[in-house]
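what follows is a predicted structure for the sequence shown.
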Amino acid sequence: MPRTVLITGASSGFGAATARLFAAHGWNVVATMRRPEMGDGLAALDSVMVARLDVEDPASIGAAVDAALARFGRIDVLVNNAGFGLFGVFESTPPAKVREQFAVNLFGLMDVTRAVLPHFRANRSGTIVNVSSGAGAFALPMISLYCASKFALEGFSESLSYELAPLGIAVKVVEPGGVVTTGFGRRSAEEAASAPPPADYAPFVAAAAALFDGLRASRGGATSEQVAETIFAAATDGTDRLRYVATDDIRPLLAARRETSEDAYIAFMRERFTPGTAG
């Protein structure tokens, strides 16, 4: 029988590309999103069910899992993809936005995972793929809260993998870098515009913006489809590997983080990502 994947945040970007890829490989797909009307294109595909799931609404999580089991009988893979990024200096970010960052990127992911785990335990099988970021391994200026949420996701995923391995359940982490075919950057810019920083930060913010513009111009054109390929590989390779790098642009930074000394790493990052001091 076809296997079934449940994907969060499937209305666009990585989630939509991943839903299409699994469907192309003959899987049953439960494509979940906050606004199901945005999934009409996916719903037209064979063996794809679009369901409402807002990771900040526990009732919608339970309803989506129940609907998936009623339609397809089982879930084999969970892809926790829903997320967004705050861009801007920490001091100017309202506390409510800080809580939202963690509610979506971490606590919502935990709630969806908790809802699926009883089914995985009963089957003594299942794979959880958590979409992280290069910013879950190394930190960059202007995205401190996004980094914090993804660092937490990475630690949670690794710890959870030890708990679940004896039950036949695998946990995988996919780390994308800069991708040109998502709405991520647009939402980050909108969030930043809603919380302008104190004037003292202006020189730093301007220099950091120029730095990120340079990075975007030089890193190439990774796509959501490429990230979806990595997600699919993580879900289906049958190994106990934990982390998967999805785009080449972050490999130098990951190598600096994971393959050098702490002092060498910090020196490397400060040289590249400290565009000047505020004031």
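Thanks, I have the structure now.

make it CA atoms for all contacts and neighbour counts henceforth
Will do.

gap between Phe14 and Val227?
7 Å (Cα to Cα, to the nearest Å).

and if you look at Glu91?
32 Å.

before we move on, what SS does Ala170 have?
Counting by DSSP: H, G, I helix; E, B strand; the rest coil, the backbone at Ala170 sits in strand.

second one coming, line it up with the first:
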Amino acid sequence: MQKTIFITGTSSGLGKTTAKLFQSKGWNVIATMRNPEAETELTQLENVTVLKLDVANPQELKETIDYVLENYKVDVALNNAGYGLVGPLEAFTDDQIKLQIETNLMGVIRITKAFTPYFRERKEGVLINITSSFGLIGFPTCSIYSATKFAVDGFSECMGYELAQFGIKVKVVAPGGIQTDFAGRSLDGAQHATYQKLMSKVQEGYSPEQVANYSTPEDIANVVYEAATDGKDQLRYVAGKDANTLYNERAEIGAEAQVQKIKSDFKF
């Protein structure tokens, strides 16, 4: 029987690549995005339905998911939509902080809540949340972004315990750097003169030379597909060489030692 995946944030990058991968594997794909009228690629694919959804809009979110659950049999829900707010905390406005939380955290919570009774009644289903290596390990200039991603990781772990009794699996895919246009399309930031040296040091990680070493969207999409189909009761899937290096280093030397190591890299 053909399976169906619901995905947020599919207009480009990892979301679009994941939608195309599942479609190529014979899945029915419900691909959501803020501006579906601008989409020209996914709309041409068989068994792909493109719907409008801004995860930061609670009313639109409810209406879209109500429609989906009335018209489709969903097996996997993938929370992929998100963006990065990068810069020193002093430079952010309240509006920037609120939008980051609404998009990266509240969107995940609301979608999970909407799908939970549906999966509970069916006694099966997989909820997958895209976090980040910076949702497992902190990094300078990522305070609010990491706050949301750490929160999604903790939320996912708790929901995994809560929903296990109903046969529902909750999983997290935590990528490192990805070779997408994320830095230009899904990155917001703010500058503060006092932190200019720090910002310059951090921005070295976004140089073309560094980005060339990151995972491809296809690499990470394959990890998402693995999480959706492997049948394992596994919570975290750390995706990408850089993410695994950081994660394994923390396990090997301990969290405090790694914190001091990262601090030393950014002392001036």
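That came through fine. In this text the structure is predicted, and so the values were computed from the model without any measurement.

Phe14 and Val227 of the first structure: who's more crowded?
Legend: neighbour count by other Cα atoms under 10 Å for Phe14 of the first structure and Val227, higher for Phe14 (28 against 25).

what does the helix or strand harbouring that one correspond to over in the second structure?
If you go by DSSP states H and E, Phe14 of the first structure is part of helix 13-24. Matched against the second structure by TM-score structural alignment, helix 13-24 of the first structure falls on residues 13-24.

how much does that stretch stray from the first structure?
Comparison of stretch 13-24 of the second structure with the first structure after fitting gives an average deviation of 0.7 Å (mean Cα distance after the TM-score superposition for the first structure).

gap between that stretch and the chain center?
14 Å (Cα atoms, centre = their mean, to the nearest Å).

just the angle between the helix or strand following the helix holding Phe14 of the first structure and helix 13-24, please?
Downstream of helix 13-24 of the first structure, the first helix or strand assigned by DSSP H and E is strand 28-33. Relative orientation of strand 28-33 of the first structure versus helix 13-24 (axes from the mean of the first three to the mean of the last three Cα atoms, to 10 degrees): 160 degrees.

mean deviation of strand 28-33 of the first structure from the second structure?
Following the fit onto the second structure, the mean deviation recorded for strand 28-33 of the first structure is 0.5 Å by mean Cα distance after the TM-score superposition for the first structure.

still on that earlier bit, buried by neighbour count: which residues of the match of helix 13-24 of the first structure qualify?
Judged by neighbour count using 16 or more other Cα atoms under 10 Å, the buried positions of stretch 13-24 of the second structure are Gly13, Leu14, Gly15, Lys16, Thr17, Thr18, Ala19, Lys20, Leu21, Phe22, Gln23.

contacting residues around it?
5, 7-10, 28-29, 31, 42, 45-48, 80-81, 180-182, 217-218, 220-222, 224-225 (Cα atoms under 8 Å, 6 or more residues apart in numbering).

show the buried residues in those residues.
5, 7-10, 28-29, 31, 42, 47-48, 80-81, 180, 182, 217-218, 220-222, 224.

buried ones in the helix or strand encompassing Ala122 of the first structure?
Element membership of Ala122 of the first structure, judged by DSSP H and E, is helix 108-123. By neighbour count on 16+ other Cα under 10 Å, the buried set for helix 108-123 of the first structure is Gly108, Leu109, Met110, Asp111, Val112, Thr113, Ala115, Val116, Leu117, His119, Phe120.

likewise for stretch 27-37 of the first structure?
Trp27, Asn28, Val29, Val30, Ala31, Thr32, Met33, Arg34, Pro36.

greatest separation within the residues you listed: which pair is it?
Spatial extent of the buried residues of stretch 27-37 of the first structure (Cα to Cα) is set by the pair Trp27 and Arg34 at 22.2 Å.

quick one, helices of the second structure?
13-24, 58-71, 94-101, 107-122, 143-163, 182-185, 196-203, 208-211, 217-229, 241-253, 255-265 (DSSP state H).

what's the most buried one of those?
Burial of these is given as mean neighbour count (mean count of other Cα atoms under 10 Å); helix 13-24 ranks first at a mean of 22.
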